[in-house]
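Peer 1: Below are the sequence and a predicted model for it; my questions follow.
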Amino acid sequence: MADSHGGRPARRSTRAASGSACCWALPTALLCAYGFFCSVRPSEPFLTRYLLGPHKNLSETQVFNEIYPVWTYSYLALLFPVFLATDYLRYKPVVLLQGLSLIVTWFLLLYAQGLRAIQLLEFFYGMGTATDIAYYSYIYSVVDIDLYQKVTSYCRSATLVGYTVGSVSGQVLVSVAGWSLFSLNVISLTSISIAFATAWFLPMPQKSLFFHHLSSQRLSCEMKVMDCKNGAVVQDHPDVQRAPGWEDETKVPLDGEGHSAEQQKQKVDIIKVLKDLWRDFLQCYSSRTMLCWSVWWALSTCGYFQVINYAQGLWEMVLPSHSTDIYNGAVEAASTLLGAVAVVVVGHIKTSWAMWGEVALALFSFLIAAAVYVMDTVHNMWVCYASYVIFRIIYMMLITIATFQIATNLSVERYALVFGVNTFIALALQTLLTVIVVDASGLGLDIFTQFMIYASYFAAISLVFLVSGICSIVEAYRRQEQVQSRSPESQ
């Protein structure tokens, strides 16, 4: 009898270990498959050419000044509601909404005609972009915290590989096989449909970071109490039925208002959630370092979105695609892969970012401004391509450093909040820039004047952080001198 009892824990731990592996491996694999197929869109690098070509027969003014701005407006309008809905609905429904939005986008891209229909297409694309937050945060609700780094790398790698495969295959099919852009859009729609079907098999999370966080803690408490009472591991019996009044027998703790865990599940206090978010917001941005990196994140992401959104338009003006072959897909793939290499390299750089971070941001922001300026003024296609690659590499490298600096001292909940706030501010600035510079109801400037403004914008960012960085270094040296002057050795 003693041997049999002694053997139980070993068998149980084996089952628990294998169950834990299944618990994270299956949803991670499904989410990676979803991210991969969702990113395989070979037609995307050729979108401007497709809209200006015979398939849609739209004018340059319609595409650049009336259609593309709709994406910016819809992304901004949907970001905060989607942020709350993602957590409240527990991720999976919003992941499905993203897949459905992209299906509608590419269906309209194939068959819709006219300005209003393509503007509606941009709205759905904005919805698909805003719901990205569900994809990147879903996995945190179904795996343990010690697996966050691993599963995050898997999910981001899947989207990177998918995007690269889509860009390369699109370039090969256009340049080598001579496929039409309509056919590339059919492939994109098929790939997105596969992703949408995959998302249905994702397990439904039982907790979330904000709305369902407390109830998940209560459930964990209940499970521990049952373990002590019955001498059994509850995790090995997920389908166990609780008898009526079980909560009373096990003395489950109530909250300050006298609500049980079950009542808390049913009653979601959105006002309390918003108050908690506001309190966390104030605490996060009270740090000067956090504020500095977040400001750069928001400002630079605004400019980055503008450049990548209208880069195809600039290339089309430099060298019209109907008169020659273009290599947009190859350039997008190269910039993505080289950016990924730069991200890996920067992860091994050891430096005092607290001391030199702002100066580094100023220097690299100036290089970004120079790359955009060269794209705009040197009307050579290969120079434009090379400048675009340099632009994306520098941005991906810096945003990785910013992400690391922000995430170092934050919990997962606060990182999600800071990421959302920074992105929202970036989109608000981008909307303002779009209304003034791009939109037909504003100045409606031509594409070359727009890029000159974007280059000036990054130059202004560089100047601001250079001044701030120099002031920070001077203050740091002054504090160091004061400390040394007060030390006993100096007397």
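Peer 2: Here it is on my side, so go on.
Peer 1: Please count neighbours and contacts with C-alpha atoms only from this point.
Peer 2: Fine.
Peer 1: What is the neighbour count of residue 230?
Peer 2: Neighbours of residue 230 under the rule other Cα atoms under 10 Å: 9.
Peer 1: Pull the residues that contact the helix or strand harbouring residue 367.
Peer 2: Residue 367 is part of helix 353-377, with elements assigned from DSSP states H and E. For helix 353-377, the external contacting residues (Cα atoms under 8 Å, 6 or more residues apart in numbering) are 289, 292, 296, 314, 383-385, 387-388, 390-391, 394-395, 398, 448, 451-452, 454-459, 461-466, 468-470, 472-473, 476.
Peer 1: Give me the distance between the two termini of stretch 428-444.
Peer 2: Its start and end residues considered, stretch 428-444 measures 19 Å (Cα to Cα, to the nearest Å).
Peer 1: one step back: now the helix holding residue 367: buried residues?
Peer 2: 357-376 (16 or more other Cα atoms under 10 Å).
Peer 1: can you give me how far it is from the chain middle?
Peer 2: 22 Å (Cα atoms, centre = their mean, to the nearest Å).
Peer 1: and what of stretch 462-478?
Peer 2: That offset, for stretch 462-478, works out to 30 Å (Cα atoms, centre = their mean).
Peer 1: who's in contact with that stretch?
Peer 2: With Cα under 8 Å, 6+ apart, stretch 462-478 has contacts from 355-359, 361-366.
Peer 1: put this beside the first:
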Amino acid sequence: MSKTWIYPTVLLCIYGFFSSLRPSEPFLTAFLMGPDKNLTEREVVNEIYPVWTYSYLVLLFPVFLATDYLRYKPVLLIQAASYIITYAMLVKAQGVLAMQLLEFFFGMATATEIAYYSYIYSVVEPANYQKVTGFCRSVTLLGSAVGSMVGQILVSVGQVSLLTLSIITLSSSCLAFLAPWFLPMPSKSLFFHHGESVPQDKTAKGPADKSEDIECKVPLDVKVGTEEKRGYTGGLVEVLKALGADFVTCYSCRTLLAWSVWWALSTCGYFQVINYAQPLWERVMSSKDFVIYNGYVETISTLLGALAAFSVGYVKVSWAVWGELALCIFSMVIAVAVYVMDTVRNIWVCYTSYVIFRASYMLLITIATFQIAANLSMKRYALVFGVNTFVALLLQTLLTVIVVDSAGLGLDIFPQFLIYGSYFAAIAVIFLIAGLYKVATRGRADAAGTQADAAGAQTETESDSSGGETLICKESSII
């Protein structure tokens, strides 16, 4: 078996680990509001943090197209450079405007993550997709967990300053910047550039639930149209037309649409909670007066989330039948966790609720990812992933403008979290209604099928007893 996948995968994992190794991340709010930056809570929460949301939204679609057109590697270098600029400014820059510019570059780094997760599919064979995807995703979680743990130990045990943590994060970003230069340049991409054809992601997919296929009127894993057969070899207009046709094809599947709706709605709320959890903790227990343990919390929540995501592969549930109700139940768990963070203003309760919140979300987003990817080619999965993320960011932008931004309501952190908890409760209600409707619909369909079977069997019996020559086909009676 060819081992050509090993070299780019190792380099990509090195890059993913060091770019995710950020000891300063759990203490960002405390650092900005501390003596080094001397910013107020309102400046941090209502004026600085919203810029990340806006820049991520604005950059996502052009970066999506540029990533494919430039064939990934140049965009990976842009991402690595954006991280360096972000953390260099965190160390040196002062003032609200400088921090807003910092958030813009961090938004650019976040938007270009698509290059990290899609590069590998252009340089390895489809048979290795699942393996390399697992490596790349696992190593970023490991880097994040190690960074949080190192940061907490340095603060709690070593009495290291938060400025030093930012310098360590900058150094890690500089190390990460070296790896992409040695990656091979892909000769093809998903949309703009092709060798002979784009390989379909057959191996990476798990077996689709047969009951899932009933909901899909279009076979999503089959090539459709001549564009798919020869690849998108035209210019931007042709690519956009083909993407539009694929968009209609994909979202015509009711099951995929349901999981995508949950993905977009919940990811919007998830981003808001993790973005503003630190300001909430800072209000509950100020880092100026007490030792904080944000690093341990981020480490535990990341590892538990990874464990929950890993366990999905061993859970045997008919998601086609119970998917919506599962989304309802876990969305309600998430809503309760956010409510508890907001109302029970004890730091240990806040920490525990945050861990439950992140683990529940990572469990569900893994299930959603699998359910969506199970019937899609890699090309269409990239499209659906991009669309779902764009919708989530669009909703998050509206929520940020109305609730957080000083130009909107500019609410205090506690009313914000009350709204976020209500938001997840509304998601739970939506999927409760959808789940009950699906169960009721399937119950009627099963009852109708049973009656048809019984009628068919009775007709066969009567035909036999009367010496009839023709037997009734059970399948045709069901139809």
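Peer 2: That came in fine, so what should we check first? The model shown is predicted, which means the values in this text are computed figures rather than measured ones.
Peer 1: hmm, back to that, mind giving me the PyMOL command for buried ones among the contacts of helix 353-377 of structure 1?
Peer 2: Buried members of these, defined by 16+ other Cα under 10 Å, are picked up in PyMOL with:
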select buried, resi 289+292+296+314+384+385+387+388+390+391+394+395+398+448+451+452+454+455+456+457+458+459+461+462+463+464+465+466+469+472+473
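Peer 1: name the element the aligned partner of residue 425 of structure 1 in structure 2 belongs to?
Peer 2: Superposed on structure 2 with TM-score structural alignment, residue 425 of structure 1 falls opposite residue 391. Taking DSSP H and E as the definition, residue 391 of structure 2 sits inside helix 378-399.
Peer 1: Identify each buried residue in that helix, please.
Peer 2: Those would be 378-397, 399, for helix 378-399 of structure 2 by 16+ other Cα under 10 Å.
Peer 1: mean per-residue distance, that helix to structure 1?
Peer 2: Once fitted to structure 1, helix 378-399 of structure 2 is off its aligned match by 0.3 Å on average (mean Cα distance after the TM-score superposition for structure 1).
Peer 1: what's that helix packed up against?
Peer 2: helix 49-69, helix 236-251, helix 254-284 (3 or more Cα pairs under 8 Å, 6 or more residues apart in numbering; DSSP states H and E).
Peer 1: pretty sure the match of residue 425 of structure 1 is in contact with residue 266, am I right?
Peer 2: No - applying Cα atoms under 8 Å as the test, residue 391 of structure 2 and residue 266 come out as separate, 10.8 Å apart.
Peer 1: Now the helix ranked longest in structure 1 on structure 2. Mean distance?
Peer 2: Longest helix in structure 1, counting residues (DSSP state H): helix 447-486. Here helix 447-486 of structure 1 is compared with structure 2 after superposition; its mean distance to the aligned residues, by mean Cα distance after the TM-score superposition for structure 1, is 0.5 Å.
Peer 1: quick one, that helix and helix 288-318 angle?
Peer 2: When axes from the mean of the first three to the mean of the last three Cα atoms, to 10 degrees is applied, the directions of helix 447-486 of structure 1 and helix 288-318 differ by 160 degrees.
Peer 1: In structure 2, point out the residues matching helix 447-486 of structure 1.
Peer 2: Residues 413-452 of structure 2 are matched to helix 447-486 of structure 1 when aligned by TM-score structural alignment.
Peer 1: Ok, stretch 276-290 of structure 1 next?
Peer 2: Against structure 2, stretch 276-290 of structure 1 falls on residues 242-256 (TM-score structural alignment).
Peer 1: Check stretch 159-175 of structure 1 too.
Peer 2: Going by TM-score structural alignment: stretch 159-175 of structure 1 matches residues 140-156.
Peer 1: Over to stretch 96-106 of structure 1?
Peer 2: Counting by TM-score structural alignment, stretch 96-106 of structure 1 corresponds to 77-87 in structure 2.
Peer 1: Quick one: residues in contact with that stretch.
Peer 2: Under Cα under 8 Å, 6+ apart, the answer for stretch 77-87 of structure 2 is 19, 102-103, 105-106, 108-110, 112-113, 166-167, 169-170, 173-174, 176-177, 180-181.
Peer 1: Buried subset of the residues you listed as a ChimeraX selection?
Peer 2: Selecting the buried subset of the contacts of stretch 77-87 of structure 2 in ChimeraX, with 16+ other Cα under 10 Å as the burial test, is done by:
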select :19,102,103,105,106,108,109,110,112,113,166,167,169,170,173,174,176,177,180
